[in-house]
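[1] Show me how the following folds:
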Amino acid sequence: MPEAKADKSAATGAPGDASTIEAIPEGTGTAAPESTASPTRPRRRQARGEARIAQLLRAAADVFCANGYTASSTNAIAREAGVSPGTLYQFFPNKEAIAVELGDRLLARWRDTYGAAFDQSQVEQPLDSMLDAVLDPLIAFNCENPAFAVLMHGSEIPGRITEEHDTLHATMLTRVEAVLAGYLPETPAPQVHRVADMIFMIFKAGLDLIMAHEGEERAAYIRELKTVLFRYLDPLVGDDLPCPPAPTP
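    This next block holds a predicted model:
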């Protein structure tokens, strides 16, 4: 699997999951620091624990992408990380705990990504510029973190991950509706909701095609997705800039 991972990263030209998993604080399942008189030893121990957790999460991301969540195992993750299963169990009791930790981290980064993408300064632009500003970071995140799609949409994923993803999905859909309402101030709310639903589903379908290709083909599908969305929205929006949002009471 390491050879396959290297081939994949080289083909996409983008950093893979392994390069984007940051060190995280020690949590449940992490061995507690030993009591010592030296104030530096616990900090060193904590840093080593954080580095080991990040190493295990990188390995889990690669294994989940290669095998899918259901077919993956803690032994495979330990092997990918280059550690013994016993070392893995010092930090995580089972595969589900690893998936939940990895999913939490990726969801947090996804929230930051779409929050920045939908920043008011980004959506107060002409339609074509707005699509670039919003879609580019969302697509880049998914290409750089393929384990995100595996954990959010795969079968037999821990319920906590799917629940948090469903909540985030609803939040994003609401944000898309708010952006559309700015471009379509005279359009009835039910129609805005339908258009937002269509945009969301077109984006998801287009993203699946983008993720299934690499290199120039991936870039071509990104352009196609933007073209589809522009041609769908342009007759509705025209050349109008979005109206500023109503002031918060």
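
[2] make it CA atoms for all contacts and neighbour counts henceforth
    Fine.

[3] I'd like to know how many residues surround residue 134.
    19 (other Cα atoms under 10 Å).

[4] you'd agree it is up against residue 117?
    Yes: Residue 134 lies in contact with residue 117 (Cα atoms under 8 Å); the separation is 4.7 Å.

[5] To check against the first, give me the structure of this:
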Amino acid sequence: MPVRRQARGERRIGDILDATLALFAELGYDRTSTNAIAARAGMSPGSLYQYFPNKEAIAEALSQRLLDQLRAAHAAAFDQASAASLPLPELVSRVVDPLVAFNVANPGAKTLFGTAAMPAALSAGSRPLHDAVTGRVAALIRARFPGLPDPDVNRAAMVAVQIVAALMGPIVAAEGRERAALVAELKRALVGYLAGSGGSDPAA
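    The predicted structure follows:
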């Protein structure tokens, strides 16, 4: 019986996180309430509070779930061993393509992932997601441009992530040929920026 209760509890938590992700995509963080999350998840607000004390806690749990998915999606893309040898356009594609696929599959993720200037109430839950991506991009840049000073590496990583964040919303909202065109523009912007910020590209 305890095992069955645990499995049911895990399913209910999954329902809450799925509902929250959908509402974040539709309404954004500020306009999403715990009452709306409970209604979308098919439960009473009281039942929801058995699992999460507030919206910030739900956002934190959702961020962790998305972070785990993002790590899996980028396991190959962020392979530093190959970063220095790939042509820059190919490297950018390897990073961008799984990120686009992840955001298209999880349209509400853009509320949690993207900008460094998150609402204060959401920072604790969303910061690990943002920092993990920025840190891994920095590691790729460092591997590709080993002579680049750390402050320049960190700045380039932050700007690259912001370029992706700025275009990810329109990419997710678009469909078909328009989405493909926007993805191509994103890649072109990243290649141009990284080639210029890194100096002489060893694998250009």
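
[6] So after superposing, what's the score?
    Taking TM-score structural alignment, normalised by the length of structure 2 as the basis, the two superposed chains have a TM-score of 0.79; 198 aligned residues with a Cα RMSD of 2.9 Å.

[7] which residues touch the aligned partner of residue 61 of structure 1 in structure 2?
    Alignment note (TM-score structural alignment): residue 61 of structure 1 maps to residue 21 of structure 2. Contact partners of residue 21 of structure 2, counting by Cα atoms under 8 Å, 6 or more residues apart in numbering, are 62, 106, 107, 108, 109.

[8] Looking at those residues, which two lie furthest apart in space?
    Farthest pair in these (Cα to Cα) is 62 and 107. Separation: 12.8 Å.

[9] quick one: which of these two has more around it?
    The residue with more neighbours, out of residue 62 of structure 2 and residue 107, is residue 62; 24 against 21, by other Cα under 10 Å.

[10] element containing the nearest residue to the more buried one once chain neighbours are set aside?
    Leaving aside its chain neighbours, residue 62 of structure 2 sits nearest to residue 17 (5.9 Å; criterion: Cα to Cα, 6 or more residues apart in numbering). Using DSSP states H and E, residue 17 of structure 2 sits within helix 2-27.

[11] ok, and what's touching the helix or strand following that helix?
    For helix 2-27 of structure 2, the following helix or strand on the C-terminal side (DSSP H and E) is helix 34-41. Here helix 34-41 of structure 2 makes contact (Cα under 8 Å, 6+ apart) with 15, 16, 18, 19, 20, 23, 44, 45, 47, 48, 54, 55.

[12] Now do the buried residues in helix 34-41 of structure 2.
    34, 36, 37, 38, 40, 41 (16 or more other Cα atoms under 10 Å).

[13] whereabouts in structure 1 does that helix align?
    Under TM-score structural alignment, the match for helix 34-41 of structure 2 is residues 74-81.

[14] how close does the residue sitting nearest the centre point of structure 2 sit to residue 7 of structure 2?
    The C-alpha lying nearest the average C-alpha coordinate of structure 2 belongs to residue 113 (Cα atoms, centre = their mean; 4.3 Å). Between residue 113 of structure 2 and residue 7 of structure 2 the computed distance is 29 Å (Cα to Cα, to the nearest Å).

[15] Could you do residue 154 of structure 2 as well?
    Counting by Cα to Cα - residue 154 of structure 2 and residue 7 of structure 2 are separated by 42 Å.

[16] With residue 29 of structure 2 instead?
    28 Å.

[17] One more: residue 148 of structure 2?
    Taken as Cα to Cα, the span from residue 148 of structure 2 to residue 7 of structure 2 is 50 Å.

[18] Name the residue in those two with the higher neighbour count.
    Ranked by neighbour count (other Cα under 10 Å), residue 148 of structure 2 and residue 7 place residue 148 first, with 16 against 12.

[19] Helix, strand or coil: sort out that one for me.
    coil (DSSP: H, G, I helix; E, B strand; the rest coil).

[20] just checking, it touches residue 139?
    No: if you go by Cα under 8 Å, residue 148 of structure 2 and residue 139 don't touch, sitting 11.6 Å apart.

[21] Who are the contact partners of the spatially closest residue to residue 212 of structure 1 that is not a sequence neighbour?
    Excluding its sequence neighbours, the residue lying closest to residue 212 of structure 1 (Cα to Cα, 6+ apart) is residue 218, at 7.9 Å. The contact partners of residue 218 of structure 1, by Cα under 8 Å, 6+ apart, come to 209, 210, 211, 212.

[22] which residue in structure 2 lines up with residue 218 of structure 1?
    Aligned partner of residue 218 of structure 1 by TM-score structural alignment: residue 179.

[23] what residues does stretch 168-186 of structure 1 touch?
    With Cα under 8 Å, 6+ apart, stretch 168-186 of structure 1 has contacts from 111, 114, 118, 123, 187, 189, 192-193, 196-197, 200, 236-237, 240-245.

[24] Among the contacts of residue 218 of structure 1, name the buried ones.
    Of the contacts of residue 218 of structure 1, these count as buried by 16+ other Cα under 10 Å: 209, 210, 211.

[25] shouldn't the last one be in contact with residue 144?
    No: at 9.9 Å, residue 211 of structure 1 does not count as touching residue 144 under the criterion of Cα under 8 Å.

[26] what comes up buried for whatever helix or strand residue 224 of structure 1 lives in?
    Per DSSP H and E: residue 224 of structure 1 is located in helix 215-237. When burial is assessed from 16+ other Cα under 10 Å, helix 215-237 of structure 1 yields the following buried residues: 218, 221, 222, 225, 226, 229, 233, 237.

[27] Could you dump those residues into JSON lines and include distance to residue 8 of structure 1?
    As requested, the buried residues of helix 215-237 of structure 1 are exported to JSON lines (distance: Cα to Cα, whole Å):
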{"residue": "218", "distance to residue 8 of structure 1": "13"}
{"residue": "221", "distance to residue 8 of structure 1": "18"}
{"residue": "222", "distance to residue 8 of structure 1": "19"}
{"residue": "225", "distance to residue 8 of structure 1": "23"}
{"residue": "226", "distance to residue 8 of structure 1": "25"}
{"residue": "229", "distance to residue 8 of structure 1": "29"}
{"residue": "233", "distance to residue 8 of structure 1": "35"}
{"residue": "237", "distance to residue 8 of structure 1": "39"}
